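A.B. asks: pasting the sequence and the predicted coordinates here, then a few questions.
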Amino acid sequence: MMYYLLAINLVCFFIFGIDKRKAKMHQRRISENTLLALALFGGSVGGIFGIFIFRHKISKKSFLLRFCAVLVIQMVLVYFF
């Protein structure tokens, strides 16, 4: 389980970085649903670091609200399990 969480968080972090790079280069982007799915399946810590380190999706309020919803869902699941 620990290796899975480490791997998914690293993948999520790097995907945020890749998407930021693609945005700067005006290339085809990674969908927000993919970014949120990676966070939902355990990569939320990597996503948080990706958001702040790459300064990616910070000004997009709708994405941040959905990302926060993913965090709340994870907290509820951790609490009950």
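C.D. replies: On my side now, so go ahead.
A.B. asks: okay, CA-based contacts and neighbour counts for the rest of this
C.D. replies: Fine.
A.B. asks: now do the helices in this structure.
C.D. replies: Here the chain has its helices, by DSSP state H, at 2-24, 32-38, 44-53, 61-80.
A.B. asks: show me what the third one is packed against.
C.D. replies: What that stands for is helix 44-53. Helix 44-53 sits against helix 2-24, with contacts defined as 3 or more CA pairs under 8 Å, 6 or more residues apart in numbering; DSSP states H and E.
A.B. asks: ok, and for the helix it packs on, which residues are buried?
C.D. replies: 5, 8-20 (16 or more other CA atoms under 10 Å).
A.B. asks: alright, now check it against this:
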Amino acid sequence: MKRHIPILVCGILPLVGLYKLSANIDWQFILGYWLFISVTTFVSYWQDKRRAQKGLWRIPEKSLHSFELLGGWPAAYLAQQLFRHKTSKRSFRIAFWCIVGFYQFLALEWITDWRVSRWLISLV
């Protein structure tokens, strides 16, 4: 359980951001989209693992990362842990955690009304 704490903590800011977003967009749409991308991501990891075990054509890593980037990163983490898939390839893990970090930044910016981005733009 202790090793899963970082990913649980990484879910806090995006959840707060989604709560704030629900003031502008119907929460049912947000939930529906999140469920769709999560199931798609999870199934893609499952299929890729099965294909790897059978020596068949694999789902490209950029497709898996695209699903993560579209919001399926929590489902990707769950699939990685359940299927023991893509957990040892360092370059894949780095890209995954960069996507998680991007979501942290994006959520923080949304919550703080783009304060950091405006500050960075003012420096230029």
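C.D. replies: That came through, no problem. Treat the numbers as computed from the prediction; the structure is a model and nothing was measured.
A.B. asks: need the buried residues of helix 2-24 of structure 1 in TSV with distance to residue 60 of structure 1, can you?
C.D. replies: Shown next, in TSV, are these (distance: CA to CA, whole Å):
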residue	distance to residue 60 of structure 1
5	26
8	23
9	21
10	23
11	22
12	18
13	18
14	19
15	17
16	14
17	16
18	17
19	14
20	13
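A.B. asks: so where in structure 1 does stretch 41-60 of structure 2 end up aligned?
C.D. replies: Using TM-score structural alignment, stretch 41-60 of structure 2 lines up with residues 12-31 of structure 1.
A.B. asks: list of residues touching that stretch?
C.D. replies: 35, 38-39, 43-44, 46-51, 54, 56 (CA atoms under 8 Å, 6 or more residues apart in numbering).
A.B. asks: quick one: contacts for the most centrally placed residue in structure 1?
C.D. replies: For structure 1, residue 47 is the residue whose C-alpha lies nearest the centre (CA atoms, centre = their mean; 3.1 Å). Under the criterion of CA under 8 Å, 6+ apart, the neighbours of residue 47 of structure 1 are 9, 12-13, 16, 35, 39.
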